[in-house]
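In: I would like to see how this sequence folds:
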Amino acid sequence: MSSAHKNLSIFKTENLPDISWKKFVVIVAEWNDDITEPLAQGAIDTLVKYGAKESNVLKVYVPGSFELSYGSQVYAQKADIDAVIAIGCVIQGETKHNDYINHAVAGGLTEVSLKYNKPVIFGVLTPNTHQQALDRAGGIHGNKGDEAAITAIKMLGLA
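Out: Got it, this is the predicted structure:
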């Protein structure tokens, strides 16, 4: 279902694992920061709401979405980090740059997750327009950051 028909901030929360002792890092792309900051805050607020200690949630910046894979790897390899949430936004625009960036980031984050055997969550918006991004960063379609945090929590429950 597309997010145009779903609120990203509404999800099932039954049987969530205890995350009170888990450590998270939220890696945030600085590019499109009017979008990525609300996404990151949504992720942090959701983690805390569902039991994470604020002191166990680290927020780190990378220049853009392309750098999320490396930034995620730096933290995923740390034994004391339980999950990584990568936050970014690549807007379609007039060129095909988004196709290359989004594909590289998705593959890179998957690779990091599998390499370090821990959740590395794709919290990257891939909208066609700036307005669509705003709508998914706390606007009419909720906040993709909320969804990314819940995904991290649920994935920790698999172990």
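
In: alpha carbons only for contacts and neighbour counts from here, please
Out: Noted.

In: And what about the residue nearest the centre of the chain, helix, strand or coil?
Out: Closest residue to the average C-alpha location of the chain: Gly123 at 2.8 Å, with CA atoms, centre = their mean. Put simply, Gly123 is strand when judged by DSSP: H, G, I helix; E, B strand; the rest coil.

In: Tell me how far the residue lying closest to Cys89 once chain neighbours are set aside lies from Trp31.
Out: Counting by CA to CA, 6 or more residues apart in numbering, Cys89 lies nearest to Leu125, which is 4.5 Å off, once chain neighbours are set aside. Distance, Leu125 to Trp31, using CA to CA, to the nearest Å: 12 Å.

In: Residues that sit against both of those two, list them.
Out: Each of Gly88, Cys89 lies in contact with both Leu125 and Trp31 under the rule CA atoms under 8 Å, 6 or more residues apart in numbering.

In: these two touch, right, Val48 and Glu54?
Out: Yes - Val48 is within contact range of Glu54, at 6.1 Å (criterion: CA atoms under 8 Å).

In: hmm, who's touching the helix ranked longest in the chain?
Out: Longest helix in the chain, counting residues (DSSP state H): helix 97-116. With contact meaning CA under 8 Å, 6+ apart, helix 97-116 is reached by 65-70, 72-73, 76-77, 90-92, 119-122, 126.

In: one more to line up against the first:
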Amino acid sequence: MATSLKNLSQHTQENVTDISDKKFALVVAEWNDEITSSLYSGAIETLLRYGAKKENIYRKNVPGSFELTLGAQWLAKLDEIDAVICLGCVIQGETRHFDFICDAVANGITQVGLKYDKPVIFGVLTPDNQQQALDRAGGKHGNKGDEAAITAIKMLGF
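Out: Model (predicted):
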């Protein structure tokens, strides 16, 4: 469904599991901090709303979205971590750099989840411009951080 037709923060309650004893690691890119900070806030609010304990939520920052994969791997290999949520934002520019970064990050995050057999969630915005990013980080299209957190919760209930 086209984003223009859907608020990303609207979701069903299906497959929502008890997460009161689950531990979450959030890996947050520092690049595009205005956006990633908002994504982080959305994710935290959702985790807490669904029963996660504040002391069971860990945040680690990485320089940019490209580094999310290695940060996620370092956290996913820890037995005590139940799910990893990766939050970043790569805005289209004038060069193909955008394509290489987005492809590497998407594939890398997928591989980390498969390697460690636990939810590793892709909460990375890939907008054409700053306004589209703002619209998806708490603006008119909701908050992708919220969506990433509910995805982690639902995957833990799979």
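
In: okay, now the residue nearest to Cys89 of the first structure: neighbour count?
Out: 23 (other CA atoms under 10 Å).

In: and it, what does it touch?
Out: Here Leu125 of the first structure is in contact with Gly88, Cys89, Val90, Ile91, Ala133, Arg136, Lys144 (CA under 8 Å, 6+ apart).

In: Check Asp146 of the second structure too.
Out: By CA under 8 Å, 6+ apart, the residues touching Asp146 of the second structure are Ser9, Leu39, Gly42, Ala43, Ile44, Glu45, Thr46.

In: Kindly indicate whether the aligned partner of it in the first structure is helix, strand or coil.
Out: Mapped onto the first structure by TM-score structural alignment, Asp146 of the second structure lines up with Asp146. Following three-state DSSP, the label given to Asp146 of the first structure is helix.

In: how about the helices in the second structure?
Out: Counting by DSSP H, the helices of the second structure are 33-49, 68-76, 97-116, 130-135, 144-156.

In: Highest mean neighbour count out of these?
Out: Highest mean neighbour count of the helices of the second structure: helix 144-156, a mean of 24 (counted as mean count of other CA atoms under 10 Å).

In: report the angle between the axes of it and helix 33-49?
Out: Angle, helix 144-156 of the second structure to helix 33-49, by axes from the mean of the first three to the mean of the last three CA atoms, to 10 degrees: 40 degrees.

In: Helix 144-156 of the second structure vs the first structure, average distance?
Out: Once superposed with the first structure, the aligned residues differ from helix 144-156 of the second structure by a mean of 0.3 Å; criterion: mean CA distance after the TM-score superposition for the first structure.

In: From the chain's centroid, how far away is that helix?
Out: Relative to the mean C-alpha coordinate of its chain, helix 144-156 of the second structure is positioned 8 Å out (CA atoms, centre = their mean, to the nearest Å).

In: residue furthest from the geometric center of the first structure?
Out: Going by CA atoms, centre = their mean, the residue of the first structure most distant from its centre is Glu94, 25.0 Å out.

In: want to throw the contacts of Asp146 of the second structure into TSV with distance to Met1 of the second structure?
Out: Formatted as TSV, the contacts of Asp146 of the second structure follow (distance: CA to CA, whole Å):
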residue	distance to Met1 of the second structure
Ser9	14
Leu39	21
Gly42	22
Ala43	22
Ile44	26
Glu45	25
Thr46	23
